[in-house]
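S.K.: attaching a predicted model along with its sequence, questions to come.
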Amino acid sequence: MRGLLARLVLNTLALWLVSLLYPGVRFTPGAGLADYLVAGAIWGLANALIRPVFLFLTLPLNLLTLGLFTLVINGAILYLMAQVTALEVQSFSSALVGAILLSLVSLALNWLFRD
């Protein structure tokens, strides 16, 4: 349970940091802590449930591009997540850049707060 809560906090923190760093991805004005936590939870669930299905379905294309298509999948998941949360993404290209930044920020946070 502790690991799940830590993952939720790290996802939320990463989304919040990306929304501060990149203007193409931001939270709606007036969004509170609950909105941030919901977005972090949905990001975690999307990465755990939807991302593997997308990766499996696009496996030939992913192999052909030597894994670079994974960036497009991450952008698509971020764009889809923005449709159901308080997160706003300007365009798909903004979602792509936001997903790259989110990956880098998550990597740094996971390294910083590793067990």
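M.R.: Right, received. Where do you want to start?
S.K.: going by C-alpha atoms from here, please, whenever you check contacts or count neighbours.
M.R.: Noted.
S.K.: just the strands in this structure please.
M.R.: 25-27, 87-89 (DSSP state E).
S.K.: can you tell me which of the ones you listed is nearest to Met81?
M.R.: When the strands of the chain are compared by Cα to Cα, strand 87-89 sits nearest Met81, at 7.7 Å.
S.K.: against that first model, consider the following:
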Amino acid sequence: MILLNALAVWAATLVPGIWVSGWSQDPLMVVLAYLVVGAVFGVINAVIKPVLSLLALPITCLTLGLFAIVINAAMLMLTGWLVTEFIPGVEFVIDGFLWAGVLGAIVVALVSALLGRFLQPERA
């Protein structure tokens, strides 16, 4: 799951205004930085996102589910803040909520759905 999140975050860095930098420019350190960001993003999505989604259920219903994109963008922004503040040497930056955050959240959701569909085993 961490690898799936790391790949989704890597795809989100294709959006202008989102980038990840690691401890050095060594490819292994950059991959490790993406794995750290993927792990933090996974924990946030497992712990905070369900509570926030439940609290925002009325507005999500009123907007026919579009508010879920805003919640995903908020989770991405929270991940960026936590990684940049609390993990020395790793920086995950999102330049603005409206464009970079929302577009990054859409990219992460699409890539996660596609990779999850193809990489995770089917359940009976």
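M.R.: Arrived safely. This one's a predicted model, so the numbers in the text were calculated from it and none came from an experiment.
S.K.: with adjacent residues omitted, what lies nearest to the residue mapped onto Leu76 of the second structure from the first structure?
M.R.: Structural alignment (TM-score structural alignment) places Leu76 of the second structure against Leu78 in the first structure. Excluding its sequence neighbours, the residue lying closest to Leu78 of the first structure (Cα to Cα, 6 or more residues apart in numbering) is Ala95, at 6.0 Å.
S.K.: gap between the residue of the first structure positioned farthest from its centre and Ile73 of the first structure?
M.R.: No residue in the first structure has its C-alpha farther from the mean C-alpha position than Leu64, which lies at 24.0 Å (Cα atoms, centre = their mean). Distance, Leu64 of the first structure to Ile73 of the first structure, using Cα to Cα, to the nearest Å: 15 Å.
S.K.: cool, Ala14 of the first structure as well?
M.R.: Taken as Cα to Cα, the span from Ala14 of the first structure to Ile73 of the first structure is 18 Å.
S.K.: more neighbours, these two?
M.R.: Applying other Cα atoms under 10 Å to Ala14 of the first structure and Ile73 shows that Ala14 carries more neighbours, namely 23 against 20.
S.K.: residue in the second structure paired with that one?
M.R.: Counting by TM-score structural alignment, Ala14 of the first structure corresponds to Ala8 in the second structure.
S.K.: which non-adjacent residue is nearest that match?
M.R.: Val108 (4.9 Å).
S.K.: residue in the first structure paired with that neighbour?
M.R.: Using TM-score structural alignment, Val108 of the second structure sits opposite Leu102 in the first structure.
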